[in-house]
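S.K.: only the shape, not the letters, is given here:
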């Protein structure tokens, strides 16, 4: 269950922490005719930035190398959802690569940290729409039943738009 107190007090920090705990998010392309793709986020909560290891020969990597662009990123969890808009650009800083390098990342890049195909992308979030719920499965059913009896919408949590 999402912490609604954090949602009210510091939704920006909560968003980054939620994304940091995710195995993957869906990252959009600047080419809106292309589908979003799953990417593993590497989150620097203190800097408010999300990094992705990518491939410079793929559609997303080659497009961003040609022109950094505004894109959307979506995070979906059972109790927390977000649609984030921000700037995506290449980021070839060796200190950042070292900071987030791990055995899972290494599996994708046989050439190691200097693999010719590896491209680190930097996502700088600008704004987001976020939704959070503190309802358990039983609480969810209770809200649905109560709403049906009263003829109103169920109270499933909170939502808001935030600046980052």
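M.R.: Sure thing, it's come through. Note that the structure is a prediction, hence the values are computed from the model and not measured.

S.K.: CA only for contacts and neighbour counts going forward, please
M.R.: Fine.

S.K.: kindly list the longest helix within the protein.
M.R.: helix 137-150 (DSSP state H).

S.K.: and it, how far from the chain's centre?
M.R.: Centroid separation for helix 137-150 versus its chain: 30 Å, with Cα atoms, centre = their mean, to the nearest Å.

S.K.: buried sites along the helix or strand following it?
M.R.: Toward the C-terminal end, the helix or strand that comes next after helix 137-150 (DSSP states H and E) is strand 158-163. Under the neighbour-count criterion of 16 or more other Cα atoms under 10 Å, strand 158-163 has residue 159 buried.

S.K.: who touches residue 120 in this structure?
M.R.: The contact partners of residue 120, by Cα atoms under 8 Å, 6 or more residues apart in numbering, come to 51-54, 90-92, 97.

S.K.: one more time with 6 Å
M.R.: 52-54, 91-92 (Cα atoms under 6 Å, 6 or more residues apart in numbering).

S.K.: and the comparison structure, right after this:
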């Protein structure tokens, strides 16, 4: 991974680290899309997104056949929106589970790391995109109102970054 990619990945990790819940979208056997909220555990320095899951979850059983996923994160109060696409895989890795374990996960897995259904989902990030409005809400509203009056699209409302890994 180039240093430019490392910098982009670091910026992406920083954007998502405080937005714990993402909508994890998968493709069903009938090719329809389905989403569910999941708690992100980590985006590592290799561009891997990690989640805890149960191997009994219905959507997990289809990941091998339909591994392409999308995870979206939003923090509307900060005008931050993130979309991550990649290839998901169900993994059983005790060392990684120990590294990521926290008390909140224990709510779902009462037997902790010894739970027979504890698994990880690893998403190998292929691309990501984020929109982050750096200006204040008042500045954003003013720019939008100005656009309505002038018929011109508002400019400089924040940054929009596309990342290909």
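M.R.: It's in. Being a predicted model, the structure only gives us computed values, none of them experimental.

S.K.: any chance of the contacts of residue 120 of structure 1 in JSON lines, plus distance to residue 34 of structure 1 and secondary structure?
M.R.: Compiled in JSON lines, those are given as follows (distance: Cα to Cα, whole Å; DSSP: H, G, I helix; E, B strand; the rest coil):
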{"residue": "52", "distance to residue 34 of structure 1": "18", "secondary structure": "strand"}
{"residue": "53", "distance to residue 34 of structure 1": "19", "secondary structure": "strand"}
{"residue": "54", "distance to residue 34 of structure 1": "16", "secondary structure": "strand"}
{"residue": "91", "distance to residue 34 of structure 1": "22", "secondary structure": "coil"}
{"residue": "92", "distance to residue 34 of structure 1": "25", "secondary structure": "coil"}
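
S.K.: can those residues go into TSV with extra columns for neighbour count?
M.R.: Converted to TSV, the contacts of residue 120 of structure 1 look like this (neighbours: other Cα atoms under 10 Å):
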residue	neighbour count
52	22
53	22
54	21
91	17
92	13
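
S.K.: closest to residue 31 of structure 1 out of these?
M.R.: The closest of the contacts of residue 120 of structure 1 to residue 31 of structure 1 turns out to be residue 54 (Cα to Cα; 16.5 Å).

S.K.: for the closest one, give its distance to residue 85 of structure 1.
M.R.: 19 Å (Cα to Cα, to the nearest Å).

S.K.: same thing with residue 145 of structure 1?
M.R.: Separation of residue 145 of structure 1 from residue 85 of structure 1 (Cα to Cα): 35 Å.

S.K.: between these two, which is the more surrounded one?
M.R.: Neighbour comparison, residue 145 of structure 1 and residue 85: the larger count goes to residue 85, with 22 against 13 (by other Cα atoms under 10 Å).

S.K.: residues touching the more buried one, list them.
M.R.: So residue 85 of structure 1 contacts 71-72, 125-127 (Cα under 6 Å, 6+ apart).

S.K.: just the helices in structure 2 please.
M.R.: Under DSSP H, structure 2 gives helices at 3-16, 94-100, 103-106, 137-150.

S.K.: how about CSV for those helices, with distance to residue 37 of structure 2 added?
M.R.: Listed next are these as CSV, based on distance: least, Cα to Cα, whole Å:
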stretch, distance to residue 37 of structure 2
helix 3-16, 14
helix 94-100, 18
helix 103-106, 14
helix 137-150, 27
